[in-house]
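Undergrad: I'd like to go over a predicted model; first the sequence, then the structure.
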Amino acid sequence: MAQTRIQSFSEFFVFYLGEHRNATCRALHFVGTGGFLTVFAAALITDPLRFGPALAGMLALGAVGANIENRRSAAPFLLGMIALGTWAQPMILAGVVWAYAFAWIGHFKLEHNKPATFTYPMWSLLGDFRMWGLMATGKLWTGDPVEAFTARES
């Protein structure tokens, strides 16, 4: 029997936060995503004429992928985004490897769970960026992230 998929990003994000209850795991995600965002900014600054159009293509692939994630895995779209970014600026691949290395250490060594990116790759990427933003603004560093987030949202 087919597994029922989560139907919305809002519902997924609460699930995603639940997969990141360990504060050290969240800190590892913060370092990994921060490193990726630094590489991403450097790629855009150093070669905007090449990376800019690639970014437009990456955003288009991401939008399509995010819209189908409730029906099936958007892994091909995420891989397409990585390939397009790497084609335009090879250092993007290093940023991706950096981010996933930190995240997966957190999941396999601290959370002892399977990263959500294996089932919901596009929403996982969006969730990671959203979680990073919440942490960058001083939220979600301590305590239960689900409780902190749901208390904020209600």
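TA: Perfect, thanks for sending it. Residues are numbered from 1 along each chain as shown.
Undergrad: use CA for all of it now, contacts and neighbours both
TA: OK.
Undergrad: Following the helix or strand where Gly32 lies in sequence, what is the next regular element?
TA: Per DSSP states H and E: Gly32 is located in helix 23-46. Counting by DSSP H and E, the element after helix 23-46 in chain order, helix or strand, is helix 48-68.
Undergrad: Does anything pack onto that following helix? Which helices or strands?
TA: helix 23-46, helix 75-88, helix 121-136 (3 or more C-alpha pairs under 8 Å, 6 or more residues apart in numbering; DSSP states H and E).
Undergrad: With Phe149 as the reference, name the closest of those helices.
TA: helix 121-136 (9.1 Å; C-alpha to C-alpha).
Undergrad: how much space between the one residue sitting closest to the centre of the chain and Met1?
TA: With distances taken as C-alpha atoms, centre = their mean, the residue of the chain nearest its centroid is Leu125 (2.2 Å). Using C-alpha to C-alpha, to the nearest Å, Leu125 is found at 27 Å from Met1.
Undergrad: Secondary structure element for Gln3, which one?
TA: Of the helices and strands defined by DSSP H and E, none includes Gln3.
Undergrad: Distance-wise, check it relative to Gly18.
TA: Distance of Gln3 to Gly18, computed by C-alpha to C-alpha: 19 Å.
Undergrad: So if I had to pick from those two, which one is more boxed in?
TA: Using other C-alpha atoms under 10 Å as the criterion, Gln3 and Gly18 rank with Gly18 on top: 14 against 5.
Undergrad: Okay, one more to line up with it:
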Amino acid sequence: MEPKRYSSFAEFYPFYLSQHQDPVCRRLHYIGSSIILVIIINTLINQHWWQLLWLPVVSYGFAWLGHFIFEKNRPATFTYPLYSLWADWVMFGQMIRRLWRK
């Protein structure tokens, strides 16, 4: 069966959120995204460019643990890599905004 094709990010994002209902899965995404930011900042400060090799390991590692163990679904990044990357950061930004409001 051919996966649904989304014509815009706005159309894709509700699907993305539906694939992240488990709170542990979302937390693992947030942890991975936070570590990504730390790695990037540290790399820019120290100019140890080899550290960037950790980016896919950290980002996919935390996210895939969440999907395969807790959410029990197939990560959207397999079918929609660019929309999924964008959606990860939108979801992360929404989480940060919620934390600031508390």
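TA: Ah, there it is. Fair warning: this is a prediction, and the values are worked out from it, not measured in the lab.
Undergrad: Show me what the residue nearest to the centre of the first structure aligns to in the second structure.
TA: Applying TM-score structural alignment, one finds that Leu125 of the first structure aligns to Leu85 in the second structure.
Undergrad: I figured that match hits Thr77, correct?
TA: Yes: if you go by C-alpha atoms under 8 Å, Leu85 of the second structure and Thr77 touch, sitting 7.3 Å apart.
Undergrad: Common neighbours of those two, please.
TA: Residues touching both Leu85 of the second structure and Thr77 (C-alpha atoms under 8 Å, 6 or more residues apart in numbering): there are none.
Undergrad: Relative to Trp98 of the first structure, which of the helices and strands packed on helix 48-68 of the first structure is closest?
TA: helix 23-46 (5.8 Å).
Undergrad: Roughly how far does Asn67 of the first structure sit from His29 of the first structure?
TA: Distance from Asn67 of the first structure to His29 of the first structure, by C-alpha to C-alpha: 24 Å.
Undergrad: Can you pick out the residue with more neighbours from these two?
TA: When neighbours are counted by other C-alpha under 10 Å, His29 comes out ahead of the other of Asn67 of the first structure and His29, with 26 against 15.
Undergrad: The more buried one and Val14 of the first structure: what is the separation?
TA: Distance, His29 of the first structure to Val14 of the first structure, by C-alpha to C-alpha: 16 Å.
Undergrad: can you check Pro90 of the first structure too?
TA: Computed with C-alpha to C-alpha, the distance linking Pro90 of the first structure and Val14 of the first structure is 34 Å.
Undergrad: Which secondary structure state does Leu17 of the second structure sit in?
TA: At Leu17 of the second structure the chain is in helix, as set by DSSP: H, G, I helix; E, B strand; the rest coil.
Undergrad: Give the burial count for it, as a bare number.
TA: Number of residues near Leu17 of the second structure (other C-alpha under 10 Å) recorded here: 13.
Undergrad: in which helix or strand would I find the counterpart of Val96 of the first structure in the second structure?
TA: Alignment note: Val96 of the first structure maps to Pro56 in the second structure; criterion TM-score structural alignment. Assessed by DSSP H and E, Pro56 of the second structure sits inside helix 54-65.
Undergrad: ok, average deviation of that helix from the first structure?
TA: Helix 54-65 of the second structure, aligned to the first structure and superposed, deviates on average by 1.1 Å (mean C-alpha distance after the TM-score superposition for the first structure).
Undergrad: buried set for that helix?
TA: Leu55, Val58, Ser59, Tyr60, Phe62, Ala63, Trp64, Leu65 (16 or more other C-alpha atoms under 10 Å).
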